[in-house]
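Enquirer: Structure of the sequence below:
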Amino acid sequence: MTEGVHRRGLRFLRDRWRVVVRLAGWSVLETGQTFLTGYALARALDEGFLAGRPGVGLAWLGVAGLGVLVGAYGTVRVYGAVAALVEPLRDRLVARVVGRGVREADAGALSGLTQQVEIARDTFAGLVMVSRSFVFTAIGAIAGLVSLDPLLLLVVAPPLAAGLGLFAATLRPLARRQEAFLVADEALADRLGAVCPGLRDITAAGAEERVAATTGSRVDAEFRAARSLARWGVLRVASLALGGQLPIVLLLACAPWLLDHGVTPGALVGALAYVTQSLLPALHNLVHGLGTSGSRLAVVLRRLTRESSSGGGAGADAGAEDEARTGAGAGTRAENEGRSRTAPDSAPRTHPADGTPTAPTHPTEAPSSPPALSLSSVTFAYGPHATPVIDDLDLTLPPGAHLAVVGPSGIGKSTLAALVAGLLEPGRGTVRLCGHPVPGPEAAALRVLIPQEAYVFTGTLAENLGHLRPDPVPEAELVAAAEAVGLLPLFEALGGPTATVDPAALSAGERQLVALTRAYLAHAPLALLDEATCHLDARAEERAERAFAERPGGTLVVVAHRISSARRADRVLVMDGRHTAYGTHDELVCRSASYRALVGGWTPGPSEPPLALGDPDRVDAIAGPGLAGDGRHVVAHGPVGQVQTPRDLRHRGSLGGEG
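Expert: Predicted structure coming up:
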């Protein structure tokens, strides 16, 4: 492929030989400038200042200045010749890209037209300039050294030739590694471009580890390519030191010998000027220009001149994006496969704070069955020196349990839900789901979290509801789940499972019903409702909670915002800083002052509209049948009228989505 690009490049230059000749002609003026840089300086010293004739010395310096002006004029004309050589290349590439885009409907044509063509033009122009500059500068400097004294050439030429030889020997492998690095960098950029917009999808599907692994492999590939390129880059620096800096050292070291063999002081100074002012800068530009830009130009030209778009360019990018976007769902499906449901009421319950024994277990209970949820001495704080939000909490729930978590605003209820879901890690203690440690892939497959800000994406209703299932959900099961949770009126109003869902057209309560039904259809036995019904009225909330509580083998944890949620639960966990209490509603009313204060502060009837959630889609949710409005949220977690911002994760934002 590289040979093909080279052949086409040589043919392109041969077809424009007149432009190449004109470019070389104007470059001769720069050669004259380089020649005079050292020659005029040597004559100014030997025949002028060192001979006591300052006028002659100034005259030679004037000649050198005149050479600079002539060279500058040549440089201006060189740019015109370079433009005459480069612009036809750009026009040819544009015509090829546009033709392929129209002929093949190539999705990458726009990127090729707006970016890659310009990269090719600018890089080609730079390569022409640095290559031409080195060739004519080297000719002028070598001619000047010979004119001053051939002995000088014997000192400068060998290291210069050795440096060029080393650079030429490393050019091809260096170009291959540069290309490998560019390809790895573009692959990583494509991957990140596909993954970053889908972070909510990935989090919602619980596929963080799979996506992190595949993205990490791209990062490792780029790191290996960069390290290999750096190793060969050392040889590039060595060639520059050998060809451009060693001659300076040799000239200085051999100065006594050169002077003894007839080299004049002015000639020695002129030779140093040739090396430091002409050869070294030109060699530096050549090494860095060809070593970096040359391989980049080869990569871009191969992409722009490929005969078809299959297997590369936009097609490959789209494939990577599709893989990244479907990876989350595939990871969730893999985790869901083989998941078994657990029989309800199969583990003992313990009191987390005061040690009060709970109700005995069923006689038929299998003693070896792990609890659905187990917290052991869990402590969490938002910072090493912060006061713990959760302090030394113990809690055990059997499969099939229904727990309501209540407490004042900001006490840590959502933090507890995040710890159980694995979104946060405790500073001390352990969390386990069905015996599996949290966080972990096994535990992530066993829980589904529904936060306040429900996640709904553009797609069909069936795709939204079945997002956490490994395979498409039958319509009959979708209808049954919608009926159980209370989504059926909206299900029918939208037009059934094949109807397209526009998240911006749904109210916040309707989005919550969609998210609740999706979680109901998931295989995860533990459902975490973090005020996930705050936009529903009391009747709709009761229906949704009862549906989750009656799921076979399902365990339900509800961060409650109404007293009715606590009354419906088997057990209630009261969080009040270091003083927690656990028991039934009636037990806690009798023995927990904190719970009695909360119950007394709860107002009967439907809750007030919640605070605006700052929805990123800027949706002003509209209340519908069975749905509350979305204005302000009077929280039933303290005295009447206390207002709570609908999130508990201080400095961390909302939990981010179901998973």
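
Enquirer: contacts, neighbours, all on C-alpha from now
Expert: Fine.

Enquirer: do you know how far Gly583 is from Pro344?
Expert: 19 Å (Cα to Cα, to the nearest Å).

Enquirer: Show me which of those two is the more surrounded one.
Expert: Taking neighbours as other Cα atoms under 10 Å, Gly583 and Pro344 compare with Gly583 leading, 24 against 17.

Enquirer: From Ala569, how far off is that one?
Expert: With Cα to Cα as the criterion, Gly583 and Ala569 are 10 Å apart.

Enquirer: do the same with Ser111
Expert: For Ser111, the distance to Ala569 - Cα to Cα - is 57 Å.

Enquirer: Tell me which of those two has more neighbours.
Expert: The neighbour comparison of Ser111 against Ala569 (other Cα under 10 Å) goes to Ala569, with 22 against 13.

Enquirer: what sits against the more buried one?
Expert: 402-404, 584-585 (Cα atoms under 8 Å, 6 or more residues apart in numbering).

Enquirer: got these as JSON lines, with secondary structure columns?
Expert: JSON lines is the format used below for the contacts of Ala569 (DSSP: H, G, I helix; E, B strand; the rest coil):
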{"residue": "His402", "secondary structure": "strand"}
{"residue": "Leu403", "secondary structure": "strand"}
{"residue": "Ala404", "secondary structure": "strand"}
{"residue": "Thr584", "secondary structure": "coil"}
{"residue": "His585", "secondary structure": "helix"}
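
Enquirer: Run through the strands of this protein in chain order.
Expert: 373-380, 390-397, 402-406, 428-433, 436-438, 447-450, 459-460, 500-501, 526-530, 555-559, 571-574, 581-583 (DSSP state E).

Enquirer: Another for comparison:
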Amino acid sequence: MADADGTRGGGTVRAGFRFLRGRRRAVAALAGWSLLESVQTFALGYALARALDDGFLAGRTATGLAWLGVAGLGALVGALGTARVYRALAALAEPFRDLLVRRVVARGLGAALRDGTGDTAVVSRLTHQVEIARDSFAGVVMVARSFVFTALGALVGLASLAPPLLLVVLPPLLLGLALFFGTLRPLARRQRELLVADEELAEELGVTAGGLRDVAAAGAQESVRDRAGARIDAERRAADSLARWGVSRALAVGIGGRLPVVLLVVLAPWLLDRGVTAGALAAALTYLTQALLPALQSLVHGFGSAGARLTVVIGRLTRDTGAPTHERTSGTPSAPGPGEGPAAPDSAPDPAAPDPGAARIADPGAGTAATSPEPRAPRRDAGRADVPALEARGVSFAYGPGAQPVLEGLDLVVPHGGWLAVVGPSGIGKSTLALLAAGLLEPRDGEILVGGVPAAPAPAASRVLIPQEAYVFGGSVRDNLTYYGPRGDDEVHASARAVGADALVARLGGLDAEVDPRALSAGERQLLALTRAHLAPAPLAVLDEATCHLDPAAEERAERAFARREGGTLIVVAHRLSSARRAGRVLVLDGTHAVTGTHREVAEHSPLYRDLTGIWSSRPGSPGQGSSQPARPLGDTDGVDAVAGPGLAGDGRHVVPHRAVGEAEPVRDLRDRGPLGGDG
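Expert: Okay, here's the model as predicted:
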């Protein structure tokens, strides 16, 4: 970086001088009006010395007042010069800005038009960065001009009053300037390093903030934290280095501006012995404290910061901007979608037997039943068939040290190629179990194994989690669906047909069409996310109410598509009875203990499941249910319904079905159509 910086800095200085040489008239006008300012500086000290030596100290008050009047007149002349300086400066700064704009347009937008690729940084260069460069350029010219002409007026005044004064003032001034200009390039380099580190940190944090769900879903917290920590450490080191080199600025001001004041006081007897008058000594102190020291401070701090900033910005504005520096390779994700872990092959696949129940699957897009099985997904490396896909051993979890456990002592085995539905009221721990299976949470007690490996450190490629809130990003349909790795078009279309997203893909305009996530419904976003996960090579798929915005037929099609993946294992957090009926096994969570088994087995042993079955059955349009009667306790032979529910004899719509926590009926007016027992 040193060579590059040095070359770039030297090139910037040379380009600046070329720019000034090309505008000699504006430079001459600026120098002429600045010369009037130097008259003010000269008159400030010289008139003061004459007023003291020839006027007040000699007893001639009128002469002293006259010389003070000369100093006031010099201030008026300097004010006139200052007023014209800014107009002359504008004649340099505005053409400089126009030159930068033309350069940015020619290199940035021109390349974008040629290559057909946009560079969004061009907008920043045309606005923010160009304005920074213009203001920095004006600041550099102002402080440099001010110091040169202020120093000229002060030094000419000192030479006119008493040449020995130059022996005291000039050497430390030159030494301070040499120190400042000698450290200017390292300071600019540190300034550039700090700017680059700050940009990299902002970019890293921006990407992380925009993909927090991705990071959590992929279990990449540690790697993201390490990358962000490295960026923070780099910026801190750059800031520390800049601060250390910044000490040289204070040292330059101390040597060049404050040391001469001390020397004048210490060497005052020596100067008086060599003919320096009291008025000349007072004028020298005035020149130093009121002119040279402020001008030197402005030069060091203004030129140091504005000059370094100008060098950095000019280097960025004039570099080749024809192509973006960061390109996303199609099909190669930089981070996973939220709630969905990326997947990669691990070992040889174990083909699963066809699902006989898949012969007729409702197709929501066509409105009729499909008479042939859906195409199988590409083969996946599913791990060893003799190792359970998911195993929970005495798992307990609570959200906080003092919180009640959401799961306690859970034992569960999901075999390789199995299909498990997880049911239970809202807030009972179904999503918690899904997050534990994905490795996004760690159990307080016990362990979760995915493919025989603890879930938290297990490779993200071993499972894919699809949450209720589907993640769709701006880009093409292909980019969204092949986020976990490149796939051929045939594979992508096969997965889209399998989960029922083929009609949506066609309506959007095909795989190359651009996706506007805001224009998609919640169900459409879920279909795209399901297709993306279906294409992932992860052997374990966890659907955490990932089909809640789909109709029952579309939900069935998607679930069967995942269950049919070769060597694939499916865990579904169910919100419909049909999902539980389709699954090979059902896990019922009731907050105290868990019941697992087939649909019939858990209905026999779990009162909560029977209750949930009644609630599900009471919902209009529930598939496979011919009545809205709630479930009766097994063995109830008297035919009396144990729980009041809608649709019972004599119900005049007084009774509404009770729901699980968080699924209560909305408050509304239950209109009484008559006394209990009839509709009157």
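
Enquirer: Adding distance to Ile248 of the first structure, write the strands of the first structure out as TSV.
Expert: Listed next are the strands of the first structure as TSV, based on distance: least, Cα to Cα, whole Å:
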stretch	distance to Ile248 of the first structure
strand 373-380	66
strand 390-397	71
strand 402-406	80
strand 428-433	65
strand 436-438	66
strand 447-450	71
strand 459-460	70
strand 500-501	74
strand 526-530	74
strand 555-559	78
strand 571-574	82
strand 581-583	84
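
Enquirer: right, and those - which one's nearest Gly206 of the first structure?
Expert: Distance to Gly206 of the first structure, taken as Cα to Cα, is lowest for strand 447-450 among the strands of the first structure, at 9.1 Å.

Enquirer: Give me the residue at the spatial middle of the second structure.
Expert: For the second structure, Gly206 is the residue whose C-alpha lies nearest the centre (Cα atoms, centre = their mean; 1.2 Å).

Enquirer: Please tell me how far that residue sits from Thr325 of the second structure.
Expert: 17 Å.

Enquirer: and what of Gln404 of the second structure?
Expert: Distance from Gln404 of the second structure to Thr325 of the second structure, by Cα to Cα: 50 Å.

Enquirer: who touches the nearest residue to Ser622 of the second structure once chain neighbours are set aside in this structure?
Expert: Distances taken as Cα to Cα, 6 or more residues apart in numbering place Trp616 nearest to Ser622 of the second structure, at 6.9 Å, with adjacent residues excluded. Applying Cα under 8 Å, 6+ apart to Trp616 of the second structure gives the contacts 576-577, 622.

Enquirer: What does Trp616 of the second structure correspond to in the first structure?
Expert: The equivalent of Trp616 of the second structure in the first structure is Trp602 (alignment by TM-score structural alignment).

Enquirer: Which stretches in the stretch 201-350 of the second structure count as helices?
Expert: 212-218, 221-253, 259-266, 268-273, 278-287, 293-297, 304-317 (DSSP state H, counting those that start in this stretch).

Enquirer: Over to the stretch 501-650 of the second structure?
Expert: Counting by DSSP H, counting those that start in this stretch, the helices of the stretch 501-650 of the second structure are 502-508, 522-535, 552-563, 577-582, 599-605, 607-618.

Enquirer: With distance to Ala151 of the second structure as new columns, can those helices be given to me in CSV?
Expert: As requested, the helices of the stretch 501-650 of the second structure are exported to CSV (distance: least, Cα to Cα, whole Å):
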stretch, distance to Ala151 of the second structure
helix 502-508, 71
helix 522-535, 70
helix 552-563, 81
helix 577-582, 87
helix 599-605, 94
helix 607-618, 90
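
Enquirer: Out of those, which one sits most buried?
Expert: Neighbour counts (mean count of other Cα atoms under 10 Å) averaged over each of those peak at helix 522-535, with a mean of 25.

Enquirer: How much space separates the closest residue to Pro333 of the second structure other than its chain neighbours from Leu587 of the second structure?
Expert: Nearest-residue entry for Pro333 of the second structure: Tyr483, 5.4 Å, with adjacent residues in sequence omitted and distances by Cα to Cα, 6+ apart. Distance of Tyr483 of the second structure to Leu587 of the second structure, given as Cα to Cα: 31 Å.

Enquirer: Also Gln290 of the second structure?
Expert: In terms of Cα to Cα, Gln290 of the second structure sits 85 Å off from Leu587 of the second structure.

Enquirer: Pick out whichever of these two has more residues nearby.
Expert: Legend: neighbour count by other Cα under 10 Å for Gln290 of the second structure and Leu587, higher for Leu587 (25 against 15).

Enquirer: Of the contacts of Trp616 of the second structure, which are reproduced in the first structure?
Expert: Contacts conserved in the first structure for the contacts of Trp616 of the second structure, counting by both residues aligned by TM-score structural alignment, their matches' Cα atoms under 8 Å: 576-577.

Enquirer: want to try TSV for the contacts of Trp616 of the second structure, with distance to Gly256 of the second structure as columns?
Expert: Listed next are these as TSV, based on distance: Cα to Cα, whole Å:
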residue	distance to Gly256 of the second structure
Arg576	82
Leu577	86
Ser622	89
